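[1] Sequence plus the predicted model coming up.
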Amino acid sequence: MTLEPGSTFAGYTIERRLGSGGMGSVYLARHPRLPRMEALKLLNSEHSSSTMSRTRFEREADLAARLHHPNIVAVHDRGVEGDQLWIAMQYIEGTDVAGLVAAGTNVLSPGRAVAIVHGAAKGLDHAHRFGMLHRDVKPANILVTAAPDEDSGERALISDFGIARSMEETRQLTIAGEVIATIAYAAPEQLQGHAVDHRADIYALGATLYEMLTGFHPYPRKNMIAVVTAHLEEPPPRVTTVRPQLPPEIDAVIARALAKNPQHRYDSCRDLAIAAARALSIQLPTNNRADPPPQTQRRMVHRQPTPPPRPTLPPPRPTPPPQPTRPPQQPPAPTTPPAKSRRPMWIAIAAAAVLVFIVGGVAFAMRSSSDSSTAAATSTTRAATKSSAPSTTTVAVEPAAAFTKTSIQVKGTTPNNSTYDVDLPQIEGANAAVTKEFNESIRAALQDQIDSNADQVFTLTGADSEVSHIGEHVVGGLLLTSWNAVPPGAHPSALVATVVIDTDNAQPITLDVLFADKAAGLRKLSTEAATLLPTTDAGADYFTGGIEPTEANFANWLPTPSGMEIHFTDGQVGPHAVGLIVVTIPWENLSDVLAPGIEQVVSS
């Protein structure tokens, strides 16, 4: 369907056509009742008869409508007019990064490029915290608009979640023959049809940054099969080969972002942006007033970022443990190219892609916003790499009664004049190994909350944290803080972190340790949570994205004698006004997925 200027569709008055993509066309339209313009997206008529296309089109609205963040395009409404599906989105006048790249380095300086990537990173990280992937990050899907309240004078927004999917539904590159990612920016695991997570978006953002700095795709080749081959087998390109005047440190940043192995990439999009800023000696904006803090996957996957300047937390009594440190950033280790026997598979995929490559972005004239930091308030448990496992080191067992609850007030100021004043839960006991592990884990969780916001000015307060449970074999702790922007935002954000320590071996109990098969355990948690949430303040209309079976969604858990206590963060399963939600899943309901012998530990 083609709409003419002056015509009316679903009550909207069409002003002009903004552009079109693989899924549909976008029009500038006047709202039927409010004095504002909207970007009205219609599914292309040639796809209207496709159930799959309709489902994907509806999913774009459903997923994007749950995201509320200044760096994501906002969805205002959706509907069906006759047989025509449509979505009304926030319209923001501006351009897209693809247009800036085409304009050249006189328009897109390294400083501007990094600032734009930083804004886009916040939007992507926010979506990732809710278990959502974009899967088509590219210059055409990053919009730039004037924003006088930003230090840089402009704001970057992520658009077109039309192919976004839950992290648990991302095992394939193509669906019914339709390419669902732009090959020039697609991660190797995405091209091979393997399972993907948020690190595929990090790869694509790294590829986008490379293009913004150089004006070229990372792997410019004559045909798509050659591009796929390069993504899978060739080392990441060096920015300094094209722009030798830039510092060589930026090559290490791109190399890590474009690592073949996802575990060698950055843990978050913001980590990538901050590393790029450091490499290029660029000061990122600090006035992101509306941006909630990113709490994250930071302790859920392997990472080696260079930490920002850290405030020094005062040591707990009676003896000061060493401050947790993080290893310096290292370039990714060389990855082994795919075995030759796999060549026919991905060549066939690439060939299919050439035939059916139809993906396009939302028209670049749309400019809008939505949400950024599994997780906007996902937890930061100290644990947590997938390789975590109970230590085989023998530690003298300390009876639970020997541990007592205590606390310490931690307050201070960060290098950018942010302040924190938090009461940290601590334990005391004769078993020094358990005491140290618990206390340092809680302190590390607070440090993560501070470090995660190093580029912003904020206040962090909290007096409601507690040692939630001391059992015969386990100690659990809850860190609750309140984050607010400076100057204060409309609503402070409640941040949550949990710590669970096995007192028999002084090791963290992570989800990897708790479940015999973590994927099966997460699916079980998702199912159980769905039955409990309607009885909470989240209600029957709880946000299903908040309980998708991802590690980020269920990272905040604590042991109780009766069951697994899940803490859902502010905005995760309900509107911001609902606040934190807690449900308890009985251990007997999880018995078929728990690791052997673990129930007697966590239920003690």
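    That came through fine.
[2] When you work out contacts or count neighbours from here on, use the C-alpha atoms and nothing else.
    Fine.
[3] gap between I427 and I72?
    From I427 across to I72, the span is 42 Å (C-alpha to C-alpha, to the nearest Å).
[4] More neighbours: which of those two?
    The neighbour count for I427 versus I72, taken as other C-alpha atoms under 10 Å, is higher for I72 (31 against 20).
[5] Would you map the helices across the stretch 401-550 of the chain?
    432-451, 511-514, 518-532 (DSSP state H, counting those that start in this stretch).
[6] Select, out of these, the one closest to M132.
    Nearest of the helices of the stretch 401-550 of the chain to M132, taken as C-alpha to C-alpha: helix 518-532 at 15.1 Å.
[7] Can you point out the buried residues in that closest one?
    The neighbour-count check on helix 518-532 (16 or more other C-alpha atoms under 10 Å) flags K518, A519, G521, L522, R523, K524, L525, S526, E528, A529, A530, L532 as buried.
[8] What helices and strands are in contact with it?
    Judged by 3 or more C-alpha pairs under 8 Å, 6 or more residues apart in numbering; DSSP states H and E, helix 518-532 is in contact with strand 581-586.
[9] angle of the strand it packs on against helix 518-532?
    Angle between the axes of strand 581-586 and helix 518-532 is 110 degrees (criterion: axes from the mean of the first three to the mean of the last three C-alpha atoms, to 10 degrees).
[10] this is the other structure I want to compare:
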Amino acid sequence: MEGIGGYVFVREVGRGVHGQVFLATPPARLDVDHAPVAVKVFSADAAEDGFALMVERLHAFADLASPLLVRLHEAGLEGRTAFCSMEFEPFGSLASPTREVGRRERVEAVGRAARAVHALHEAGIVHRGVRPANILLALRRAVLAEPAVAQVLSPGEHLTGLGTRGDARDLEFVDPALMRGAPAGRHSDIWALGVTLHIALTGFGLYPALTSADPMVAARMFLRTRPEPDAGLSTRERAVVGRAIHPDPGERYPTAAAMADDIDGLPT
């Protein structure tokens, strides 16, 4: 693919279950001084009502104009292929940084993501995509990428919590309550923040045994296992992660801001 919607692709910079991300030269209509931008191209064919809902959610995200959130430019549809463009962060993400990222910076990045999630929650938006790959790195800050919107493009294609093309390694970011039919909310994003913090602190997730290529087998393993923070973490670190991933959503942090306060208090 050489481009879409007037954007000319320079190179691919990311790939996931729901699509690809390209570094691109923007069209003149964008008026961003010809700076390169990132364009996410979704792999699912977009139904008309699904695309409208995606645009609505992205507009709500963009309207916050928070320095904790990636700057979105526009969303578009070419044929049945949906895409959105955003500010390009050249240093990658917590999952795939393009420069060295120390432990302190990783923890601070998760704290910023938690405050970004709180801002979304206060605006009535559930992110549903919190994970290291969606925490983007700039020179002196981290920003949270756009909320998960791929599941609204083709209604009925995605299972609760894990897409039909899902990777078992992504499953641990899904609140088990969602897998049991509960609606997404503050509690589900806080779960994902807890898993993300554990990875930032240790370099690995809470479910190392989730290696099956079959999402349904992985889901059964996931629901039967109660994760515990790594024993090598400090008492305070284990307490923050443990509260965020408590099996009872009512026992987790009441807000992502409260979790961010505890993250900021961790020794680094």
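    Here it is on my side, so go on. This structure is a prediction, so every number in the text was calculated from the model and none was measured.
[11] what's the TM-score here?
    Here the TM-score for the pair of chains, by TM-score structural alignment, normalised by the length of the second structure, is 0.80; 254 aligned residues with a C-alpha RMSD of 3.2 Å.
[12] rewinding a little: can you check which of the helices of the stretch 401-550 of the first structure gets nearest to T413 of the first structure?
    Nearest of the helices of the stretch 401-550 of the first structure to T413 of the first structure, taken as C-alpha to C-alpha: helix 432-451 at 10.0 Å.
[13] give the contact list for the closest residue to G79 of the first structure other than its chain neighbours.
    What sits nearest to G79 of the first structure in space, not counting adjacent residues and going by C-alpha to C-alpha, 6 or more residues apart in numbering, is W86, at 5.5 Å. W86 of the first structure makes contact with L40, K41, L42, L43, R78, G79, V80, according to C-alpha atoms under 8 Å, 6 or more residues apart in numbering.
[14] Need the counterpart of W86 of the first structure in the second structure.
    Using TM-score structural alignment, the partner of W86 of the first structure in the second structure is F83.
[15] try R66 of the first structure
    So R66 of the first structure corresponds to D63, using TM-score structural alignment.
[16] What's the local residue count around that match?
    Here the number of neighbours of D63 of the second structure (other C-alpha under 10 Å) works out to 12.
[17] follow-up on the earlier one: mapped onto the second structure, which of the contacts of W86 of the first structure hold?
    Using both residues aligned by TM-score structural alignment, their matches' C-alpha atoms under 8 Å, the second structure keeps these contacts from those: L40, K41, L42, L43, R78, G79, V80.
[18] Which secondary structure element is home to the third one?
    Using DSSP states H and E, L42 of the first structure sits in strand 37-43.
[19] do you know how far the residue of the second structure most remote from its centre is from H73 of the second structure?
    No residue in the second structure has its C-alpha farther from the mean C-alpha position than A28, which lies at 29.3 Å (C-alpha atoms, centre = their mean). Using C-alpha to C-alpha, A28 of the second structure is found at 13 Å from H73 of the second structure.
[20] And for E228 of the second structure?
    Counting by C-alpha to C-alpha, the separation of E228 of the second structure from H73 of the second structure is 40 Å.
[21] Looking at those two, which is more packed in?
    H73 (18 against 13).
[22] Can you say which helix or strand has the equivalent of the more buried one over in the first structure in it?
    Alignment note (TM-score structural alignment): H73 of the second structure maps to H76 of the first structure. Per DSSP H and E: H76 of the first structure is located in strand 75-81.
[23] so whatever helix or strand comes next after that strand versus strand 37-43, what angle?
    Once the chain leaves strand 75-81 of the first structure, the next helix or strand it forms, by DSSP H and E, is strand 84-90. Orientation check (the same axes, to 10 degrees): strand 84-90 of the first structure against strand 37-43 gives 150 degrees.
[24] which stretches of the stretch 101-250 of the second structure form helices?
    Going by DSSP H, counting those that start in this stretch, the stretch 101-250 of the second structure shows helices at 103-122, 176-179, 186-202, 215-224, 235-244.
[25] which part of the first structure lines up with the last one?
    Looking back up the chat, that one is helix 235-244 of the second structure. So helix 235-244 of the second structure sits over residues 248-257 in the first structure, by TM-score structural alignment.
[26] Could you do the third one as well?
    Residues 198-214 of the first structure are where helix 186-202 of the second structure aligns, taking TM-score structural alignment as the criterion.
[27] For the helices of the stretch 401-550 of the first structure, could you give me TSV that also reports distance to A156 of the first structure?
    Output for the helices of the stretch 401-550 of the first structure, formatted as TSV (distance: least, C-alpha to C-alpha, whole Å):
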stretch	distance to A156 of the first structure
helix 432-451	23
helix 511-514	35
helix 518-532	33
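[28] Report the contact partners of the residue nearest to S43 of the second structure when sequence neighbours are not counted.
    Excluding the flanking residues, the one nearest S43 of the second structure by C-alpha to C-alpha, 6+ apart is G19, at 4.5 Å. Listed by C-alpha under 8 Å, 6+ apart, the contact set of G19 of the second structure reads K40, V41, F42, S43, A44.
[29] my read: the third one touches S85, true?
    No - using C-alpha atoms under 8 Å, F42 of the second structure and S85 do not qualify as a contacting pair, with a distance of 11.4 Å.
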